[in-house]
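In: Predicted model and sequence follow; I will ask about them next.
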Amino acid sequence: MEAALVVLVVALALGFDYTNGFHDAANAIATSVSTRALTPRVALLMAAVMNFVGALLGTEVAETIATSIVNLGEAATRTELTVVLCALAGAIVWNLVTWWFGLPSSSTHSLIGGLVGAGLAGGLPIFWSAIVDKVVLPMVISPVVGFVLAYLVMVALLWVFRNAAPARTHRRFRLAQTASAAAMALGHGLQDAQKTMGVIFLALLAVGWAQPEDGIPLWVKLAAAGAISLGTYSGGWRIMRTLGRRIIELDPARGFVAESVSATVLYVNAFVLHAPVSTTHTITSAIMGVGATRRLSAVRWGVAKNIGVAWVLTIPAAALVGALATWALHPVLA
């Protein structure tokens, strides 16, 4: 029974990774497509490749997800696997709901919410202090840093190029966006694919098929990298329209700055802080930051408010679905 549950968890985790890819494809390429720096298909292909590469660059975020959210060491194996399975169900449901409405919510926080809700419903201890340090604080700080840093960099860039010919400057920044979009896609793979690795690692730890000191198995890395890349290439057009057009009409320079700042925030959190931050929150706040350099009214704050509501609801909504699934399945599977 345990072996079958592990297989089911792995399959559902890769399914979540796929939805993560098409849900968050817009994070990496919406700005480049909206400014016509890249065509949609070229942008998606580039993002898929860079997602795959980024997923193989580290495991620190995966290990945070596997060891710092829910304590799986004090329950029966079937209970542990049921919790992981139901956490994935909560994350996938919320991803699909927000994708349907075109809202760029966080796949990261939907997974963490699912883990917390399923863990509580399954009677497992939750590492609340680690969640505050590794999830809540970065969730609050990263968008603020993204907004402020993007605003300041854009102001500096406007001053440096204040006397430059607009047409030539736009052409150059369209070329530069190829690099910044690739950097953003690499950061997305680095952050988001690792979360799926962490969930699969949780299941393997629960049945003793892996040990914490051994790290993430290679096949888990490759499977997660492949799933998120396929999902990215399938596209996420609803959310892409929201990020690329509905918040603000972007020009190439602003698109370049938003992507570059977002990528920097993702790399710092992955390599330095080992914190699972949201690529969605980071790029959205950076787009708002560069947009505010025109004037505050240039940002469509009504759209931003709807996005903010989705952000706030993500963890509790995914937690609720994860808890309901656990209560429904636990008597059957445990």
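Out: That came through, no problem. Residues are numbered from 1 along each chain as shown.

In: make it CA atoms for all contacts and neighbour counts henceforth
Out: Will do.

In: And the spatially closest residue to Thr39 that is not a sequence neighbour, which helix or strand is it part of?
Out: Distance criterion Cα to Cα, 6 or more residues apart in numbering; nearest residue to Thr39, sequence neighbours excluded, is Val33 at 5.9 Å. Element membership for Val33 (DSSP states H and E) is helix 2-34.

In: C-terminal to that helix, what's the next element?
Out: helix 40-55.

In: That next one vs helix 2-34, what angle?
Out: For helix 40-55 against helix 2-34, the angle by axes from the mean of the first three to the mean of the last three Cα atoms, to 10 degrees is 130 degrees.

In: got the buried residues for helix 40-55?
Out: Within helix 40-55, the residues scored as buried using 16 or more other Cα atoms under 10 Å are 40, 43-55.

In: quick revisit: give the buried residues for the helix holding Val33.
Out: 2, 5-6, 9-10, 12-34.

In: tell me the contacts of Ala181?
Out: Ala28, Ile29, Ser32, Ala47, Phe256, Glu259, Ser260 (Cα atoms under 8 Å, 6 or more residues apart in numbering).

In: whoops, I mixed them up, Ala319
Out: By Cα under 8 Å, 6+ apart, the contact set of Ala319 is Ala87, Gly90, Ser110, Ile112, Gly113, Gly114, Leu115, Val116, Gly117, Ala118.

In: got the contact list for the nearest residue to the third one once chain neighbours are set aside?
Out: With sequence-adjacent residues excluded and distances taken as Cα to Cα, 6+ apart, Ser110 is closest to Ala91, at 4.6 Å. When contacts are counted by Cα under 8 Å, 6+ apart, Ala91 is found next to Phe16, Ser107, Ser110, Leu111, Ile112, Gly113, Gly114, Ala318, Gly322.

In: putting a second one here so we can go through both:
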Amino acid sequence: METLSLAVVVGAALFFTFTNGFRDAAGAVATSISTRSLTPRVALAMAAFMNLAGAFLGQGVAETVSENLIDPPAGGQGLTILFAALLGAIAWNLAAWRLGLPSSSSQALFGGLVGAALAGASTVHWDGVLTSVVLPMVLFPLVALLAGYLLMVGILWAFRRAGPHRAQRGFRMAQTVSAAGMALGHGLQDAQKTMGVVVLALVVADAEGEGGGIPVWVRITCAAMLALGTYLGGWRIMRASGRRVIELDPPRGFAAETTAASVLYAASYLFHAPVSTTHVLTAAIMGSGATRRLSAVRWQVAKNIVLGWCVTMPAAAAAAAAGYGLVRLVLP
């Protein structure tokens, strides 16, 4: 029975990763598509491949997710908590995708974990939630906002004497590289978050195996599902992350993607902090776009996006708590 429960939890984790591809990963190439540097299909295929590659570049984020947030009990009760957490995260991901709201799959996952743990009277490491989730979710987008602005100012100064058409053409080509870097950073971040949940499920079910770490099959399946979700969907989210926030040109698109990718790498390697690709990229877009003029940023749209960020964690937590109650009702 416990083996079946573990298989259900792993299946739910993989489906969450797939919805993450629908929800977040397409945002990695939204700016390149909005500036017409890449066609949608080429951009999504490239993003899917880079997501797959990024998933194999580290494990610090996965360790943070599996060790620093909740401590579910061993056995069936712990697996029920993890399943309910994933249910809550998936429910919010699908609802937000349906609404075209670029909220964060990462926040949905963390909200689901906390909500399910509280509903199941399990331990929540509030210090870990604060330092590993809440603070990075606030600070890294602010860093991206400022860095995107400063990088774009530097680009404007460095290319102040360049011909406009030549510069536009050059940055359109450069966006191929920056979009690839952004997608690689997304794979590095978001595939690992699901890996952390799967590893936690293996620990709870006492099926971790020798040597600890992340099993190769976990890396491959999580990376493949994220890449598949990236390639098959995400059009509604790309519209919200790209032109609706600001009309981007290739230099600003390059600045936003380069900034966001750099922030994701720093968060992953220097701090092992799980951060939201959606938050970081949108903040970088606003920062680079504000160099044109503050009024060029559609602040009402940005406000709606920020509202989605604020709602995501409590909404996913509530959905996970309800999911836990439902599972316990069906399987007491």
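Out: Perfect, thanks for sending it. Source: prediction; values computed, not measured.

In: So in structure 2, which helix runs the longest?
Out: With secondary structure taken from DSSP state H, structure 2 has its longest helix at helix 299-330.

In: Next, the mean deviation of that one compared to structure 1.
Out: Compared with structure 1 after fitting, helix 299-330 of structure 2 has a mean deviation of 0.9 Å; criterion: mean Cα distance after the TM-score superposition for structure 1.

In: and which of the buried residues of helix 40-55 of structure 1 is nearest Val61 of structure 1?
Out: Ala55 (10.5 Å; Cα to Cα).

In: counterpart of that closest one in structure 2?
Out: In structure 2, the residue matched to Ala55 of structure 1 (TM-score structural alignment) is Ala55.

In: hmm, back to that, average distance between the helix holding Val33 of structure 1 and structure 2?
Out: In this overlay with structure 2, the average offset of helix 2-34 of structure 1 from its partner residues is 0.8 Å by mean Cα distance after the TM-score superposition for structure 1.

In: do you know how far the residue of structure 1 most remote from its centre is from Asn269 of structure 1?
Out: No residue in structure 1 sits farther from the centre than Asn163, which is 38.1 Å out by Cα atoms, centre = their mean. Distance, Asn163 of structure 1 to Asn269 of structure 1, using Cα to Cα, to the nearest Å: 36 Å.

In: Contacts only, for Ile237 of structure 2.
Out: Arg23, Asp24, Ala26, Gly27, Trp97, Gly100, Leu101, Pro102.

In: now with 7 Å?
Out: Arg23, Gly27, Gly100, Leu101, Pro102 (Cα atoms under 7 Å, 6 or more residues apart in numbering).

In: So what does it match up with in structure 1?
Out: Counting by TM-score structural alignment, Ile237 of structure 2 lines up with Ile239 in structure 1.

In: Which element, helix or strand, includes the counterpart of the residue nearest to Ser110 of structure 1 in structure 2?
Out: Matched by TM-score structural alignment, Ala91 of structure 1 corresponds to Ala89 in structure 2. For Ala89 of structure 2, the host element (DSSP H and E) is helix 76-99.

In: Measure how that helix sits relative to helix 299-330, angle-wise.
Out: Orientation of helix 76-99 of structure 2 against helix 299-330 (the same axes, to 10 degrees) gives an angle of 150 degrees.

In: what about the helices in the stretch 51-200 of structure 1?
Out: Using DSSP state H, counting those that start in this stretch, the helices found in the stretch 51-200 of structure 1 span residues 60-67, 77-100, 107-121, 128-131, 137-160, 166-188, 194-206.

In: Which among those helices is found nearest to Val265 of structure 1?
Out: Closest approach to Val265 of structure 1 among the helices of the stretch 51-200 of structure 1 is made by helix 137-160 (7.1 Å; Cα to Cα).

In: Where in structure 2 does the closest one fall?
Out: Taking TM-score structural alignment, helix 137-160 of structure 1 hits residues 135-158 over in structure 2.

In: Could I get the buried residue list for the matching stretch?
Out: 136-137, 140-153.

In: now do stretch 105-121 of structure 2
Out: With the criterion 16+ other Cα under 10 Å, stretch 105-121 of structure 2 contains buried residues 105-120.

In: so where does the match of Ile237 of structure 2 fall, helix or strand?
Out: Using DSSP H and E, Ile239 of structure 1 maps to helix 237-241.

In: with structure 2 superposed, average distance for that helix?
Out: Compared with structure 2, helix 237-241 of structure 1 is 0.6 Å away on average (mean Cα distance after the TM-score superposition for structure 1).

In: can you name the residues of structure 2 that the helix or strand just after that helix overlays?
Out: Using DSSP H and E, the next helix or strand after helix 237-241 of structure 1 towards the C-terminus is helix 252-267. Helix 252-267 of structure 1 corresponds to residues 250-265 of structure 2 when matched by TM-score structural alignment.

In: Stretch 180-198 of structure 1 too?
Out: Going by TM-score structural alignment: stretch 180-198 of structure 1 matches residues 178-196.

In: so how far is the first residue of the matching stretch from its last?
Out: 27 Å.

In: Just put the buried residues of helix 40-55 of structure 1 in TSV and tack on distance to Ile307 of structure 1.
Out: Shown next, in TSV, are the buried residues of helix 40-55 of structure 1 (distance: Cα to Cα, whole Å):
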residue	distance to Ile307 of structure 1
Pro40	23
Ala43	24
Leu44	23
Leu45	27
Met46	26
Ala47	23
Ala48	25
Val49	28
Met50	26
Asn51	24
Phe52	27
Val53	29
Gly54	26
Ala55	26
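
In: I appreciate the help and will end here.
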